[in-house]
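Asker: With the sequence up front, the predicted model follows.
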Amino acid sequence: MTRKEAAVALGSFGACLISVFMQMIDVTIVTTALPVITGELGATRSQQLWFVAGYSLAFACVLLTAARLGAIAGRRRMFLWSAAAFTAASLWCGMSTGAVELDIARIVQGVAGAGMAAQTIAIITASFHRDHQPYAFAAYGATAGFAGMLGPILGGVLITVDPFGLGWHVIFLMNLPLGVLAVGLAARYLRIGPAPQRPPLDLRGSVIATAALFLLLFALADTGHAGWRPWQWGCTAAALTLGALFAAHERATRRRGGVALVRLDLFGDRGFGIGSVLVTVFFGLFTAFVFTVSVLLQEVLRFSALRTGIAMTPFAIGAGVGAVLSPRLVHRFGIRALAAGVAGFGGLVAVGVGYLYMRAGAIDLPLVTVPVFLAGFGVGVFGVPLQPIMLAGLDDDAVNEASGLLPTVEQIGNSVGLAVLSALFFRAHTLTGAMTMLSAIAVAALGLGVLALALPDRRAAAAATPWSRAATP
């Protein structure tokens, strides 16, 4: 690779990293600011939930179609327009003066975020040689995880410091310089045009998939408002029916020699199939965990936004350390390292529930610093190598097909996590509700540890990260 080619690849990659940072931080940064936003806008509990769920729902529903549009119109064009729209939507969120307006702006922001996310894996695949792709995917995954964990901490700091007297608006307006930088880098360095053979849109498949995802996630998310009602059961049944219809449509399209919206044969690869389940559940757990802890600390235990951020900082630091050391651990122990990481997280969450029960919610922050750090460490060890392991068994064409599918799986996990959270906890902001939710998270994390052992042992792919050579003797 020449110096010019390297500059183009790194510039494009920089735009992708900035975009995923904005996408993921906007999932979790809102959680710390929810009490302030709710109080200022007079939001109902349902509107409060949709500040978070509306973004994830829109993101998940649009991803598959956005990935196909990128293949047709060109990844560069789609990424640039989506990054510009995301920046504009962030400005709209930051200027919103009502709860309904903010809900709508967040949905628009989610749609634009999906447009960016659906292109990034394909951009990375096209920008880097196959041997270097695991490095890029690992850095991409680490950035997404770091942004998700940084969100509540940064939100607490910004709400407390209140720069320029902007209040909660600043958590959205901070995206403006980042968005401008992402657009600038993509405009300067991203050179990926339309595919030589442009696939058809598959409008029927797009409509069926979008409708199925919307009905399922909308029904789940709205349980926090009034519990399960007959129309929600109907929506769920309709979503499952449409999901089966979509699978049949995709298989028929492939049999006719057409280009399916989703290559269902990807799930036949053991690493990708099992990894998809792990990713879906893990992202759901992570989102639910961050949201639950934020609401518990602020609305139940009456922590300030800044103190909430401080309480969650050891978790983020632990996750960062786990991410850095994960290549060495995977190189030595294989998939057992991933299983131990997520199971350790689940075990420590269970210990935390016992601590809350015995202390009746009284938390001694210095005392819990080490366990919180270790819980984050387990998350870092599990999350970073997972994506390279999933993609390692796929050829270049299949990896490109995964460009819209993998982020969709992740965002479905986010949305389902919020939906389960709303069903179990959102209507009852109590210590008992928090312990119930955290107990469910602990059990699910331990289950993930068992399932992770079924992954193929692709140590070379999981250990090939930008820092692995320094970490491995």
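Answerer: Cool, the structure landed. Numbering: from 1, shown residues only.
Asker: Only C-alpha atoms from now on, for both contacts and neighbour counts.
Answerer: Will do.
Asker: Report how many residues lie close to residue 167.
Answerer: 18 (other C-alpha atoms under 10 Å).
Asker: what separates the residue lying closest to it once chain neighbours are set aside from residue 452, distance-wise?
Answerer: In this structure, residue 167 finds its nearest non-sequential neighbour in residue 159, 6.0 Å apart by C-alpha to C-alpha, 6 or more residues apart in numbering. Distance of residue 159 to residue 452, given as C-alpha to C-alpha, to the nearest Å: 38 Å.
Asker: Please say which of those two ends up with more neighbours.
Answerer: residue 452 (25 against 22).
Asker: Kindly confirm whether my reading is correct that that one touches residue 340.
Answerer: No - Residue 452 lies out of contact with residue 340 (C-alpha atoms under 8 Å); the separation is 9.1 Å.
Asker: what kind of secondary structure is residue 363 in?
Answerer: Recorded secondary structure, residue 363: coil (DSSP: H, G, I helix; E, B strand; the rest coil).
Asker: Can you tell me how far it is from residue 151?
Answerer: Residue 363 sits 22 Å away from residue 151, going by C-alpha to C-alpha.
Asker: The two: which is more packed in?
Answerer: Neighbours were tallied for residue 363 and for residue 151 using other C-alpha under 10 Å; the higher tally belongs to residue 151 (25 against 14).
Asker: so what's the more buried one closest to, chain neighbours aside?
Answerer: residue 29 (3.9 Å).
Asker: do you know how far that neighbour is from residue 119?
Answerer: Taking C-alpha to C-alpha, one finds residue 29 at 24 Å from residue 119.
Asker: what's the answer for residue 45, then?
Answerer: Residue 45 sits 34 Å away from residue 119, going by C-alpha to C-alpha.
Asker: okay, these two: which has more neighbours?
Answerer: Higher neighbour count among residue 45 and residue 119: residue 119, with 28 against 13, using other C-alpha under 10 Å.
Asker: Flag every buried residue along the helix or strand where that one lies.
Answerer: For residue 119, the host element (DSSP states H and E) is helix 99-127. By neighbour count with 16 or more other C-alpha atoms under 10 Å, helix 99-127 contains the buried residues 99-100, 102-127.
Asker: Same question for stretch 365-378.
Answerer: For stretch 365-378, a neighbour-count test (16+ other C-alpha under 10 Å) marks 371-378 as buried.
Asker: Kindly indicate which of these lies nearest residue 256.
Answerer: Distances from residue 256 to the buried residues of stretch 365-378, taken as C-alpha to C-alpha, are shortest for residue 378 (45.6 Å).
Asker: Not counting its neighbours along the chain, what's nearest that closest one?
Answerer: In space, and not counting its chain neighbours, residue 378 is closest to residue 341: 3.8 Å by C-alpha to C-alpha, 6+ apart.
Asker: follow-up on the earlier one: list the buried ones in the helix or strand just after the helix holding residue 119?
Answerer: Once helix 99-127 ends, the next helix or strand along the chain (criterion: DSSP H and E) is helix 133-161. By neighbour count with 16+ other C-alpha under 10 Å, helix 133-161 contains the buried residues 133-160.
Asker: now the angle from helix 133-161 to helix 99-127?
Answerer: Here the directions of helix 133-161 and helix 99-127 differ by 150 degrees (axes from the mean of the first three to the mean of the last three C-alpha atoms, to 10 degrees).
Asker: let's bring in a second one:
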Amino acid sequence: MRAGDQTAAWLSFTGCLIAVFMQMIDGTIVTTALPSITADLAASRQAQVLVVSGYALAFACTLLTAARVGELVGRRGMFLWSVVAFTAASVWCGMSGSAGELVAARVVQGIAAGGMAAQTIAIVTASFPRARHQQVFAIYGAVAGFAGMVGPILGGALVLADLFGSGWHAVFLINVPLGSVTFVLAWRHLRLGRPIRRERLDLSGAVLSTVTLFALLFALTGIQQNGWRTGLLVVLAGAFGCGALFLVRQRREERRGGALLVRFDVFADRRFAVGSVLVTVFFGVFTAFVFAVSITLQEVLGFSPWRAGLLMTPFAVGACAGALASPMLVRRWGVRTLTVGITAYGIFVAVGACYLHLTNGVVSVPLVVGPVFLAGLSVGVFFVPLQPIMLSGLEQRQMDAASGLLPTIEQIGNALGLALLSALFFRAHTLAGSVTMFAAIAVVALGLGALTFALREPA
């Protein structure tokens, strides 16, 4: 790459990183602001849930279609319009005068976030040569991981600071300067060619995939919150039915040589196929872990949200450190880096479960800071190299398909793992329930360590 092209690539990548930071923190930043929102807008319990889940559902259900639209009309334009929509929706959220209006604004914000996220992998892989992918994905993973963990802390800080009397509104309005910087960087420096082939969007496939994902994630979220109720099982069965119709339609389109919403040939690559299983299970385990930590610290041990966030800060710092160190470790150990990372994480979680059991829930903060940091370090070492390794055997056109497929797999893993693990092991928010949940997470993580042996070394 020429010096000018390198500079443009890194500046546009910076814009992508800010976008990733925004979309990640907006999934969690609202949690600590929810009591203030509830008091100000007189939000019902259902509205409170929708303020959080409406964003997540809209985000996940948009990814596949947004990735395909970006492939057809151009990644640059799709990314820019999504940034504008996300920033405008954030202003709408911050200016909402009722709970219903805020829920609607959050859904629009989630759709726009999905539009940004669905372009990121394709933009990164097209902007940098393969030799740089480990490095840029390490930075990407560090930012995403840190943003996901720091969201509740930042939300609490903004509400407490009450800047210019903004209160909870600031957790959304903070996206205005961030979105503006993102737009300027992408507008000036994102250089991607226009699509070579003009194809149509498979509208029927887009509708079927959206309905399938919505029903699946809605049912899993409901199971996590309310257990295995008949209505939710019916919705889950409907999701599988719609998913089967979607697969049949995609196979038919493939035989006809038509436009596909999902390219199944990416699963013919062993690294991508095995990596997809690892990603799905890991995101389920990790989301369940974050949920269990939050419930354990606040409801079982009586920590304030602010103190719980501070206790988990070493985990976020460790994850960033592991992410940044991972390219060097992969060059030295190859795919065994993933084995070491996820196995170490499972061991640390198991040690944590034993510690809670032996101390009967009495936590010494100075004593646990080190293990918490090392657990985060292990997560960064495992997850960040996983993405470039599983993408290493794909062609650029397959990368375009993976740009929406991979984050969709992650979102399904989020909902699936949280629903199954919490429903099976964590129905009672007690100390015994916490110990059981962490033990289950540790067992699954160690199982992932064994599965990493099925991965091939990248060329």
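Answerer: Noted; the coordinates are in hand. Since we're looking at a predicted model, the values are computed, not measured.
Asker: Now the TM-score, please.
Answerer: Here the TM-score for the pair of chains, by TM-score structural alignment, normalised by the length of the second structure, is 0.92; 459 aligned residues with a C-alpha RMSD of 2.5 Å.
Asker: tell me which residues in stretch 339-351 of the first structure are buried?
Answerer: Within stretch 339-351 of the first structure, judged by 16+ other C-alpha under 10 Å, the buried ones are 339-350.
Asker: chain center to that stretch: distance?
Answerer: 20 Å (C-alpha atoms, centre = their mean, to the nearest Å).
Asker: Give me the secondary structure label for residue 302 of the second structure.
Answerer: coil.
Asker: And it, how close does it get to residue 427 of the second structure?
Answerer: Taking C-alpha to C-alpha, one finds residue 302 of the second structure at 18 Å from residue 427 of the second structure.
Asker: Check residue 209 of the second structure too.
Answerer: From residue 209 of the second structure to residue 427 of the second structure the distance is 31 Å (C-alpha to C-alpha).
Asker: go on, residue 216 of the second structure?
Answerer: Applying C-alpha to C-alpha to residue 216 of the second structure and residue 427 of the second structure gives a distance of 21 Å.
Asker: How about residue 436 of the second structure?
Answerer: From residue 436 of the second structure to residue 427 of the second structure the distance is 11 Å (C-alpha to C-alpha).
Asker: now do residue 195 of the second structure
Answerer: Where residue 427 of the second structure is concerned, residue 195 of the second structure sits at a distance of 50 Å (C-alpha to C-alpha).
Asker: now do residue 296 of the second structure
Answerer: From residue 296 of the second structure across to residue 427 of the second structure, the span is 12 Å (C-alpha to C-alpha).
Asker: Mind checking which of these two has more residues around it?
Answerer: Neighbour totals were compared for residue 296 of the second structure and residue 427, and residue 296 leads with 21 against 16 (other C-alpha under 10 Å).
Asker: contacting residues for the more buried one?
Answerer: With contact set as C-alpha atoms under 8 Å, 6 or more residues apart in numbering, residue 296 of the second structure has these partners: 429-431, 434.
Asker: Please convert the buried members of the residues you listed into PyMOL selection syntax.
Answerer: A single PyMOL command selects the buried members of these (16+ other C-alpha under 10 Å):
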select buried, resi 431+434
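Asker: sorry, back to before: can you spell out which helices and strands pack onto the helix holding residue 119 of the first structure?
Answerer: helix 3-41, helix 45-73, helix 75-95, helix 133-161, helix 396-421 (3 or more C-alpha pairs under 8 Å, 6 or more residues apart in numbering; DSSP states H and E).
Asker: How far does that helix sit from its chain's centre?
Answerer: For helix 99-127 of the first structure, the distance to the chain centre is 11 Å (C-alpha atoms, centre = their mean).
Asker: average gap between it and the second structure?
Answerer: Here the mean offset of helix 99-127 of the first structure against the second structure after fitting is 1.8 Å, by mean C-alpha distance after the TM-score superposition for the first structure.
Asker: Over to stretch 154-161 of the first structure?
Answerer: So stretch 154-161 of the first structure averages 3.5 Å relative to the second structure (mean C-alpha distance after the TM-score superposition for the first structure).
Asker: ok, back up a step: so what touches the helix or strand hosting the residue nearest to residue 378 of the first structure?
Answerer: Assessed by DSSP H and E, residue 341 of the first structure sits inside helix 335-359. By C-alpha under 8 Å, 6+ apart, the residues outside helix 335-359 of the first structure that reach it are 326, 329-330, 362-363, 371-372, 374-383, 385-386, 435, 438-439, 441-453, 455-459.
Asker: contact partners of stretch 106-121 of the first structure?
Answerer: Contacts for stretch 106-121 of the first structure (C-alpha under 8 Å, 6+ apart): 16, 19-20, 23, 51-52, 54-60, 62-64, 66-67, 70, 75, 78-80, 82-83, 85-86, 89-90, 93, 137, 399-400, 402-404, 407.
Asker: Can you select the buried ones among those residues for me in PyMOL?
Answerer: Selection command for PyMOL covering only the buried members of those, criterion 16+ other C-alpha under 10 Å:
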select buried, resi 16+19+20+23+51+52+54+55+56+57+58+59+60+62+63+64+66+67+70+75+78+79+80+82+83+85+86+89+90+93+137+399+400+402+403+404+407
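Asker: ok, residue 18 of the second structure touching residue 183?
Answerer: No - assessed by C-alpha under 8 Å, residue 18 of the second structure is found out of contact with residue 183, at 9.8 Å.
Asker: Distance of the residue nearest to residue 167 of the first structure relative to residue 129 of the first structure?
Answerer: 43 Å.
Asker: circling back: any chance of the helices and strands packed on helix 99-127 of the first structure in JSON lines with distance to residue 224 of the first structure as columns?
Answerer: What follows is those, written out as JSON lines (distance: least, C-alpha to C-alpha, whole Å):
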{"stretch": "helix 3-41", "distance to residue 224 of the first structure": "16"}
{"stretch": "helix 45-73", "distance to residue 224 of the first structure": "7"}
{"stretch": "helix 75-95", "distance to residue 224 of the first structure": "23"}
{"stretch": "helix 133-161", "distance to residue 224 of the first structure": "22"}
{"stretch": "helix 396-421", "distance to residue 224 of the first structure": "8"}
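Asker: Nearest approach to residue 249 of the first structure belongs to which of these?
Answerer: Residue 249 of the first structure lies closest, by C-alpha to C-alpha, to one member of these: helix 45-73, at 14.8 Å.
Asker: For the residue nearest to residue 127 of the first structure when sequence neighbours are not counted, grab the count of nearby residues.
Answerer: In space, and not counting its chain neighbours, residue 127 of the first structure is closest to residue 9: 5.2 Å by C-alpha to C-alpha, 6+ apart. Neighbour count for residue 9 of the first structure, taken as other C-alpha under 10 Å: 20.
Asker: wait, what's in contact with the residue nearest to residue 152 of the second structure when sequence neighbours are not counted?
Answerer: Closest residue in space to residue 152 of the second structure, ignoring its immediate chain neighbours: residue 29 at 4.6 Å, by C-alpha to C-alpha, 6+ apart. Contact analysis of residue 29 of the second structure by C-alpha under 8 Å, 6+ apart lists 150-156, 171.
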